[in-house]
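Novice: this is a predicted model, with the sequence first.
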Amino acid sequence: MKAGSTFFLKLTIFFIGLPILAVCIYGLSRFDPNSPYWALPELENLQYPLLIGMYIGMIPFFFALYQTLKLLAYIDKNEAFSNMSVAALKKIKYSAIAIIVVYLIEMPFLYLLTMADDAPAIIMGLVVIFGSSVIAVFAAVLQKLLQQAIDIKAENDLIV
């Protein structure tokens, strides 16, 4: 397989990660404790749990993006049917599960934010949880199928 065959997917991964990185650097740093928004009595105790939860959720997100790039590199090297690819899919699955756990822990704080500010925080949290669930299931299915394909290939190599 040509090395450029996965270029579009790598570019897509880059353009997925770039805005999230921008939010990490610029967007979340705008949680200014001196802002009049956070001075409201209902919101003053929510700022740091929300900020910490969002930054913790970014760690498995970027780790999953890195594992995806590694998986695409294995495909470029014609090593798609290898145990390294299965391990990358397993790490992507665990990263998605970690994001789900982080946002499930964060949901009470998002609920309080929704009640205090009428913001769509609950919906955003549910979108992240649902999206991560889809990725976790998809990665688990691909991992199982890839492992079965590797096993069948190993059996056929023994027969020949």
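Specialist: That came in fine, so what should we check first?

Novice: when you work out contacts or count neighbours from here on, use the C-alpha atoms and nothing else.
Specialist: OK.

Novice: for L112, give its distance to A73.
Specialist: To A73, L112 is 43 Å away according to Cα to Cα, to the nearest Å.

Novice: T114 too?
Specialist: Distance of T114 to A73, given as Cα to Cα: 42 Å.

Novice: A119 touches L112, doesn't it?
Specialist: No. The pair A119 / L112 is not scored as a contact, 9.8 Å apart, by Cα atoms under 8 Å.

Novice: those two - which one has more neighbours?
Specialist: Of the pair A119 and L112, L112 is the one with more neighbours under other Cα atoms under 10 Å, namely 18 against 14.

Novice: I'd like the next helix or strand past the helix or strand that the more buried one is a member of.
Specialist: Using DSSP states H and E, L112 falls within helix 83-117. As assigned by DSSP H and E, the chain's next helix or strand after helix 83-117 is helix 121-159.

Novice: run the angle between that next one and helix 83-117 for me.
Specialist: 170 degrees (axes from the mean of the first three to the mean of the last three Cα atoms, to 10 degrees).

Novice: and helix 121-159, how far from the chain's centre?
Specialist: Helix 121-159 sits 14 Å away from the centroid of its parent chain (Cα atoms, centre = their mean, to the nearest Å).

Novice: now do stretch 79-91
Specialist: Its chain's C-alpha centre and that of stretch 79-91 lie 17 Å apart, by Cα atoms, centre = their mean.

Novice: ok, and here's another one to check against it:
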Amino acid sequence: MNQVSTLFLKIAVIFIGLPILALCIFVVPEIGRYAGELLSNITYIKYFVISFFYVSAIPFFIALYQAFKLLIFIDKNKAFSELSVKALKVIKYCAIIISGLFVIAMPLFYFVADADDAPGVIIIGLVIIFASMIIAVFAAVLQRLLQEAIEIKSENDLTV
């Protein structure tokens, strides 16, 4: 039963990554082109927008890979190990990096929203910031709990 549920979660992790990969391939160049047309007075805005989205996708895929590794550790009954703590730590840092990147890019979202008269662009940026911060806090809490469980387990192993 344990491997069935982790298999389902592994498939879910893959299906989370596929739409983002498709967005990076098909939509991000169009967003860059649109931003270049919209903010034509800023010379390299097209390349900045494209590179920003690609750079922010890197920690996302690293975090997905770490989540996949965490599920593999659960399958191998190594859920309570330092490897799991390390994977959660990497997920936490990736979420913080994504949030930080989008905080830095919020003026760009503002310029695009102001030029296009679409305030929803700013809301999308804020949703990404807060969602990644929630993931970072959740990963930090899980990391702390897992670390304490490992310490309790090692203490129990020493007393027996």
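Specialist: Arrived safely, thanks for sending. Please read all numbers here as calculations on a predicted model, not as lab measurements.

Novice: and the contacts of stretch 85-93 of structure 1?
Specialist: Residues outside stretch 85-93 of structure 1 that contact it (Cα atoms under 8 Å, 6 or more residues apart in numbering) are 63-64, 67-68, 70-71, 74, 79, 135-137, 139-140, 142-143, 146-147.

Novice: the residues you listed, buried ones only, as a ChimeraX selection?
Specialist: The ChimeraX command for the buried members of these (criterion: 16 or more other Cα atoms under 10 Å) is given here:
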select :64,67,68,70,71,74,135,136,139,140,142,143,146,147
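
Novice: where's the residue nearest to the spatial centre of structure 1, which helix or strand?
Specialist: Centroid-nearest residue in structure 1, with Cα atoms, centre = their mean: F61, separated by 3.2 Å. Using DSSP H and E, F61 of structure 1 falls within helix 47-76.

Novice: list the buried residues for that helix?
Specialist: Neighbour counts over helix 47-76 of structure 1 (16+ other Cα under 10 Å) mark 47, 50-51, 53-54, 57-58, 60-61, 64-76 as buried.

Novice: check contacts around Q66 of structure 2.
Specialist: Residues in contact with Q66 of structure 2 (Cα under 8 Å, 6+ apart) are A87, L88, V90, I91.

Novice: now for the first one: what does it line up with in structure 1?
Specialist: Yep, that's A87 of structure 2 we're talking about. Using TM-score structural alignment, the partner of A87 of structure 2 in structure 1 is A88.

Novice: how close does its match sit to L65 of structure 1?
Specialist: Applying Cα to Cα, the value for A88 of structure 1 to L65 of structure 1 is 10 Å.

Novice: now swap in F15 of structure 1 and tell me
Specialist: Counting by Cα to Cα, the separation of F15 of structure 1 from L65 of structure 1 is 11 Å.

Novice: got it, and M54 of structure 1?
Specialist: Plainly put, M54 of structure 1 is 17 Å away from L65 of structure 1 if you go by Cα to Cα.

Novice: same check, this time on A140 of structure 1
Specialist: 16 Å.

Novice: for S133 of structure 1, same thing?
Specialist: Here the criterion is Cα to Cα. By it, S133 of structure 1 lies 16 Å from L65 of structure 1.

Novice: Q148 of structure 1 too?
Specialist: Using Cα to Cα, we find Q148 of structure 1 at a distance of 24 Å from L65 of structure 1.

Novice: and what of G53 of structure 1?
Specialist: 19 Å.

Novice: just V127 of structure 1 next, same as before
Specialist: Distance from V127 of structure 1 to L65 of structure 1, by Cα to Cα: 18 Å.

Novice: do the same with M115 of structure 1
Specialist: Remark: distance between M115 of structure 1 and L65 of structure 1 (Cα to Cα) = 33 Å.

Novice: repeat that for A149 of structure 1.
Specialist: Taken as Cα to Cα, the span from A149 of structure 1 to L65 of structure 1 is 24 Å.

Novice: same question, F31 of structure 1
Specialist: Noted for F31 of structure 1: a distance of 26 Å to L65 of structure 1, by Cα to Cα.

Novice: now L71 of structure 1
Specialist: 10 Å.

Novice: repeat for V137 of structure 1
Specialist: From V137 of structure 1 across to L65 of structure 1, the span is 16 Å (Cα to Cα).

Novice: over to L11 of structure 1?
Specialist: The gap separating L11 of structure 1 from L65 of structure 1 is 12 Å, by Cα to Cα.

Novice: what's the answer for I150 of structure 1, then?
Specialist: 24 Å.
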